[in-house]
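In: Sequence plus the predicted model coming up.
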Amino acid sequence: MNAMHQYLFDAYRATQHRDALPPVPGRHDVAALRSARDARRFARVVAGRPARGRLRAFLRRRRPC
């Protein structure tokens, strides 16, 4: 059973009990990834390390000029 099947079962059950429908699968994925990124950046700042720029600096060093 995948997430969509489970959502359909939960939606059916919610309508039978006249409850609110559950959120659609994948609806909050971007917000969850963004909050994880922000938490990681915050932890780096608190530890005294630069919060960003590692990937860009790496790509800049690897780019053939």
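Out: Arrived safely, thanks for sending. Numbering: from 1, shown residues only.
In: going forward, measure contacts between C-alpha atoms and count neighbours the same way
Out: Will do.
In: The longest helix along the chain: what's the following helix or strand?
Out: Longest helix of the chain, by residue count under DSSP state H: helix 29-46. On the C-terminal side of helix 29-46, the nearest following helix or strand under DSSP states H and E is helix 54-62.
In: I'd like to know which elements that following helix is packed against.
Out: Where contact means 3 or more Cα pairs under 8 Å, 6 or more residues apart in numbering; DSSP states H and E, helix 54-62 is not packed against any helix or strand.
In: this is the other structure I want to compare:
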Amino acid sequence: MSVTQQYLLDSYRAAQLGERTPPAPGVYDWQVVREVRDYGRFNAVVHERPAHGRFRGALGRLLRGLRGGGARTPRPLP
């Protein structure tokens, strides 16, 4: 049974019983994404890690490693 079919069935049952209809599928998706993001930031602060820029920093480290621009060797003295 698809999500839409389940929603229609639940809406029909709610109408028959005089109850509130359930929210349509996808209505609260962005709210869930924001809550997961906020939980990750909160968890980072609790564990004393930076709360912002972790993804971009990890991506930058990965890309520098792929390009070979990691640790630089010092220039020899003249």
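Out: That came in fine, so what should we check first? A quick note: this is a predicted structure, and the numbers were derived from the prediction, not measured.
In: Got a TM-score for the two of them?
Out: Put the two chains on top of each other and the TM-score (TM-score structural alignment, normalised by the length of structure 1) is 0.82; 64 aligned residues with a Cα RMSD of 1.7 Å.
In: average offset between the longest helix of structure 1 and structure 2?
Out: The superposed helix 29-46 of structure 1 is, by mean Cα distance after the TM-score superposition for structure 1, a mean 0.7 Å from where its aligned residues fall in structure 2.
In: list the buried ones in that helix?
Out: residue 41 (16 or more other Cα atoms under 10 Å).
In: Then stretch 3-10 of structure 2?
Out: Buried, per 16+ other Cα under 10 Å, within stretch 3-10 of structure 2: residue 7.
In: By how much does that stretch deviate from structure 1 on average?
Out: Taken against structure 1, stretch 3-10 of structure 2 registers an average deviation of 0.4 Å after superposition, with mean Cα distance after the TM-score superposition for structure 1.
In: what sits up against that stretch?
Out: Stretch 3-10 of structure 2 has contacts (Cα atoms under 8 Å, 6 or more residues apart in numbering) with 21, 22, 24, 25.
In: In CSV: these, plus secondary structure.
Out: Output for these, formatted as CSV (DSSP: H, G, I helix; E, B strand; the rest coil):
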residue, secondary structure
21, coil
22, coil
24, coil
25, coil
